[in-house]
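Colleague: Provided below are the primary sequence and the corresponding predicted coordinates.
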Amino acid sequence: MFLALLLVALIAVLHGCSAAVAPSTPARLGRRQILEDIVNGMNTTANHATLLGVKLSTDKQSYYTIVSMGNMSFRVALDSGSADLWVVSTACSSSVCSSIPRYQLAYGSSTFQSVNSNNSLFNISYADTTFASGFIARETVYLQNLTVPQQAFGLMNSSNVTLNDDISGVMGLGFPRLSTIASTAANATPIFASMASQGLLNYPLFGLFLSRNETGSLTLGAIDASVVTNRSLIEWHDVVPFAPFNGTDGTTASYLQWAIELRQIWVNGTYINPAPTYSQSDSNTSLALLDVGSSGIYGPYQDVERIFSGFSGSRLVDQTNGQWAVPCDSSETITYNFGYGNFTLQPTDYLVGPVAGDSYYCLAWPAATSPRSDGIDWQLGQPFLHTVYSIFSYGIDTKEAPLIGLYPLNNATAAVQSPSVVSSYFSAASATVNTALPNYLVPTPSYTTPAYIFNTSVTAPPGLIVSSGLGASTYSPVLGTGYLNVTAIPTVAPSPTLLTS
């Protein structure tokens, strides 16, 4: 996802794209067929906004939606921790590509445009050691009623990423600074940034709803009115800007990740002060990345170990992956606070499932990770995102800084779930984890903190409004300090004739 120099520091873990290829799947799905297996809908009165259905893959690793290009439709995994759009092409001959829909180069789409005669290469690497490589091109991309002309994207011809459910690629929703394609080709802004900067949306934001029944919605240019019924309850937080990288000529901070400051953690009412890895960063506060591309919740050992010390009978069971197990009848709650209200996870939110060899224990989130050199300590993936409707506001040049809005779907003061409720939940979900626990105590590992990769002499204050690279300056801001007008946020509602799988 980054150039080699920046790879180790900056990539967000994309857990949602590594799964077995489904056997005997068709090489290509028809447009009607592929649309009928996912929730779709839109408010037809909002011609600069749309609502796309999303669905959880069968391996429960990634949420995907539908994009159309070159008279073909593709399922793409959503990822807010990366910024590039890529799909498998017919130039790929490896086994990973053989049974999934591919972009048909031979069709000769009238809207296809080569870049440098298909010789501008991309190589996106993810922190789980997977990669996707190929060449860059341009194509008109359709997202329901939204049209993005001449969008730069990657045509993958080599990868060790395995995909199932006929998922053909990834749609990154991050900032351009995160993009490999944008750093390789001229005028190759990532897809959401492209829509925002060209003024193609009612407002430069997208909203994400991940329901507990494995479906949900992605709204572009508006928020889902069927989920957010009271816009005044949305809690807004500044996206954290980052200084230039060490060793570069940059003198101004800009946006890199959908990250916000994490202020407090509570375990069953006991306070844990998050300990940031780098005290020299501008905020001296732990940072949390909201990442739909991650199937779990991940935090630093210095915090995760203290969280599980608040659980009776908890134990570290996997030193490599930082995985803890707790008794399945645990009644603790885990609460995250970003400066205002509390967002509380109940046992069915943070428990992964009973262990096959010892059903007394359940694996649990968060898992612990070694320090990242970009200072992002927490990665709040799907288990956290199930508990909120999340809004990613891209900001407006010179007028409005990027913001993340969180609309609670869990009642933070609700009584804790009983063991019988948890047991019934896992029984219905058939959520047993096929693994064995070690029969010995696993010690907390030691680790080395890498050097901080940003230039600390350049300030990066929260709320920074940059002069370019955000939404078009023609937008009228409604979310800025002193003029928050939530009733002006555009909404879109699912069609009453939703197609479901």
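Modeller: Received it, and whenever you're ready, just let me know what you need.
Colleague: From now on I want contacts and neighbour counts done on CA atoms only, so please keep to that.
Modeller: Will do.
Colleague: does V88 sit in a helix, a strand or a coil?
Modeller: strand (DSSP: H, G, I helix; E, B strand; the rest coil).
Colleague: any idea how far P327 is from Y336?
Modeller: 22 Å (CA to CA, to the nearest Å).
Colleague: longest helix of this structure?
Modeller: helix 419-429 (DSSP state H).
Colleague: Mind jotting down where the strands sit in the stretch 51-200 of the chain?
Modeller: Here the stretch 51-200 of the chain has its strands, by DSSP state E, counting those that start in this stretch, at 63-69, 72-79, 85-88, 113-114, 121-125, 131-143, 146-159, 167-172.
Colleague: okay, pairing it with this:
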Amino acid sequence: MNFTQWNRAYFAILKAGATSFRVALDTASADLWLLSTQCTTDVCKAVPRYPLQYQSGTFVTVNNNSTAFSVSYSDGTTAEGFVAKETVQLANLTVSNQVLGLMTSSNVTLTDDISGVFGLGFPRLSSVSNTVTNSTPFFVQLAQQGVLDYPVFGLSLTRNDTGSLSIGAIDSSVVTNVTNIGWHEVVEFAPIGTENNVSSYLQWAIPLDGFAVNGSSLTPSPTYPNITNNASLAMFDVGNNGIYGPYQDVSRLFAAISGSRLVDTNLGLWAIPCDTLVPISFTFGEQNLTLQPTDYLIGPASDNPNLCLSWPGATSPSSDGIDWQMGVPFLRTVYAAFSYGINTKEPPMIGFYPLKNATNGTESAASISSFLSSASATVATALPNSLLSTPTYTTPPYTFNTSISAPTGGIVSTELANSTYSPIFAQFATNISAIPTIAPTDTLETYIITDTSGVVTTITSTASVTSVTLGVPPGWTSGVASLHAPLSRTRLLCFLLPVALLYISDHLFS
């Protein structure tokens, strides 16, 4: 089964030194890494790379470039390089001496001029922080320095391949009423082995309280019920192109959809009739979030276009206790806000602002057919000729120290935002309307002209945009240049940055 055509990544543009790069956004990792010109494989040479030979004036070596850095992904691809420091700028936000990885070898396929990955996860996820002192990730530095309006970032992902990343505020062009955001406390994770004796924040994960098919409720079956207090955990990851859950839940979900069948036990994929109308919903706390067929259908099977591959996919048990991974198909249905938390005052929170009204009922058959036609592609498949049995797995040992409690929404004293922030979500201090907002800058210019006879003419034109060259410092001609329009729109102490959706091979960031 060929799944490559459905893989994708949202990216933003940043500067490392004086050089601009596209970086894929990832909320399930914390580090920033870029391919460098020392990587000469075909996959590296196909995209802009950090020009080591340029000798940037803001580049700082770490241990004479001998501190190793590596990443690996679920498709088996890897990238290796070294740790360095460079001035990094994202819109109007700049961090000097930002630690990053510069890759010297890689078989990770990055297309459409994407040069690396920009992690937005908690610092405990950072590989760099484990080897280099004072190596706080980019967003975490901004939150700990107290330079943002509030330690929050928001993601708006749309089906038309665009979106926005806001840092320090909520995008008011999407969220018209911040009091309608449903907020949920993030869970802590215990230390691994004898790492230390304190739990801390690791992933953007919250408890999943239930899911439903066409209004019929189902209770999640957590992998480690005795350890997680019978809670099933869901992680939210913009770098994941799908939705995944444990076999014990996903099989029950599809059993409630007429005509469904398991078609690939390796990928954990089900096929359902393409004219399915039933909605699927997920419950977090008291908030129900609904996905319609156009949200969860992947596409028609090439050898039977009446059957469509569908999310969620099923996975074997994960030793970290995270049962559900909510990626792009889910995140496109909401505006997702990630509040980083404040040391000694406030826990990290995830907020969801539904982009659809769940009370509007089910989608029509015509709208689903139109959606599938607009996709214009089938998934290359060889559907099995007989029904497949749901596989069973042995649950692996739990990764974390079970003797140390890991609460949901615990107040911690380190690694979150500077305590100079006034809490918005803390107990006895809830003031949701105080969360900062930001509106995108107009991209159209309107001129109203009155001539000598009194006739009024209105002219609208696109605002002029300066181009940016990827992978090449200003005034430097060595290397391959890629010319693109910049994506940044700025405001003091926070910014809203359009992001774009591009297709890249195999589940790179899941």
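Modeller: Yes, it's here. The structure displayed is predicted, hence computed values, not measured ones.
Colleague: Kindly provide the TM-score of these chains.
Modeller: Taking TM-score structural alignment, normalised by the length of the first structure as the basis, the two superposed chains have a TM-score of 0.87; 445 aligned residues with a CA RMSD of 1.5 Å.
Colleague: could I get the strands of the stretch 51-200 of the first structure as JSON lines with distance to G480 of the first structure and mean neighbour count?
Modeller: Putting the strands of the stretch 51-200 of the first structure into JSON lines (distance: least, CA to CA, whole Å; neighbours: other CA atoms under 10 Å) gives the following:
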{"stretch": "strand 63-69", "distance to G480 of the first structure": "31", "mean neighbour count": "23"}
{"stretch": "strand 72-79", "distance to G480 of the first structure": "26", "mean neighbour count": "26"}
{"stretch": "strand 85-88", "distance to G480 of the first structure": "30", "mean neighbour count": "25"}
{"stretch": "strand 113-114", "distance to G480 of the first structure": "38", "mean neighbour count": "16"}
{"stretch": "strand 121-125", "distance to G480 of the first structure": "34", "mean neighbour count": "22"}
{"stretch": "strand 131-143", "distance to G480 of the first structure": "28", "mean neighbour count": "21"}
{"stretch": "strand 146-159", "distance to G480 of the first structure": "26", "mean neighbour count": "21"}
{"stretch": "strand 167-172", "distance to G480 of the first structure": "26", "mean neighbour count": "27"}
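Colleague: Between those strands, which one is closest to V416 of the first structure.
Modeller: Of all the strands of the stretch 51-200 of the first structure, strand 63-69 sits nearest to V416 of the first structure, with 27.9 Å by CA to CA.
Colleague: Have a look at how far, on average, the closest one is from the second structure.
Modeller: Superposed on the second structure, strand 63-69 of the first structure shows a mean distance of 0.7 Å to its aligned residues (mean CA distance after the TM-score superposition for the first structure).
Colleague: what about that strand, distance to the chain center?
Modeller: Remark: strand 63-69 of the first structure is offset 15 Å from the chain centroid, using CA atoms, centre = their mean, to the nearest Å.
Colleague: Number of residues surrounding S423 of the first structure?
Modeller: Residues near S423 of the first structure, counting by other CA atoms under 10 Å, number 16.
Colleague: For H386 of the first structure, see how far away it is.
Modeller: Counting by CA to CA - S423 of the first structure and H386 of the first structure are separated by 19 Å.
Colleague: Strands of the stretch 401-510 of the second structure, start to end?
Modeller: Going by DSSP E, counting those that start in this stretch, the stretch 401-510 of the second structure shows strands at 437-438, 444-450, 456-462, 468-470, 482-484, 489-491, 494-502.
Colleague: ranking those strands by burial, who's on top?
Modeller: Among those, strand 494-502 has the highest mean neighbour count (mean count of other CA atoms under 10 Å), at a mean of 24.
Colleague: That strand packs against which elements?
Modeller: Where contact means 3 or more CA pairs under 8 Å, 6 or more residues apart in numbering; DSSP states H and E, strand 494-502 of the second structure is packed against strand 9-16, strand 162-167, strand 437-438, strand 489-491.
Colleague: and those as TSV, adding distance to E188 of the second structure?
Modeller: TSV is the format used below for those (distance: least, CA to CA, whole Å):
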stretch	distance to E188 of the second structure
strand 9-16	27
strand 162-167	23
strand 437-438	28
strand 489-491	33
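Colleague: of those, which approaches D112 of the second structure most closely?
Modeller: Per CA to CA, nearest to D112 of the second structure of these: strand 9-16, 10.0 Å.
Colleague: Can you spell out the matching residue range in the first structure for that closest one?
Modeller: Aligned by TM-score structural alignment, strand 9-16 of the second structure corresponds to residues 62-69 of the first structure.
Colleague: ok, now stretch 392-403 of the second structure?
Modeller: So stretch 392-403 of the second structure sits over residues 446-457 in the first structure, by TM-score structural alignment.
Colleague: Next: stretch 321-329 of the second structure.
Modeller: Mapping stretch 321-329 of the second structure onto the first structure (TM-score structural alignment) gives residues 375-383.
Colleague: cool, stretch 28-42 of the second structure as well?
Modeller: Counting by TM-score structural alignment, stretch 28-42 of the second structure corresponds to residues 81-95.
Colleague: All set, thanks.
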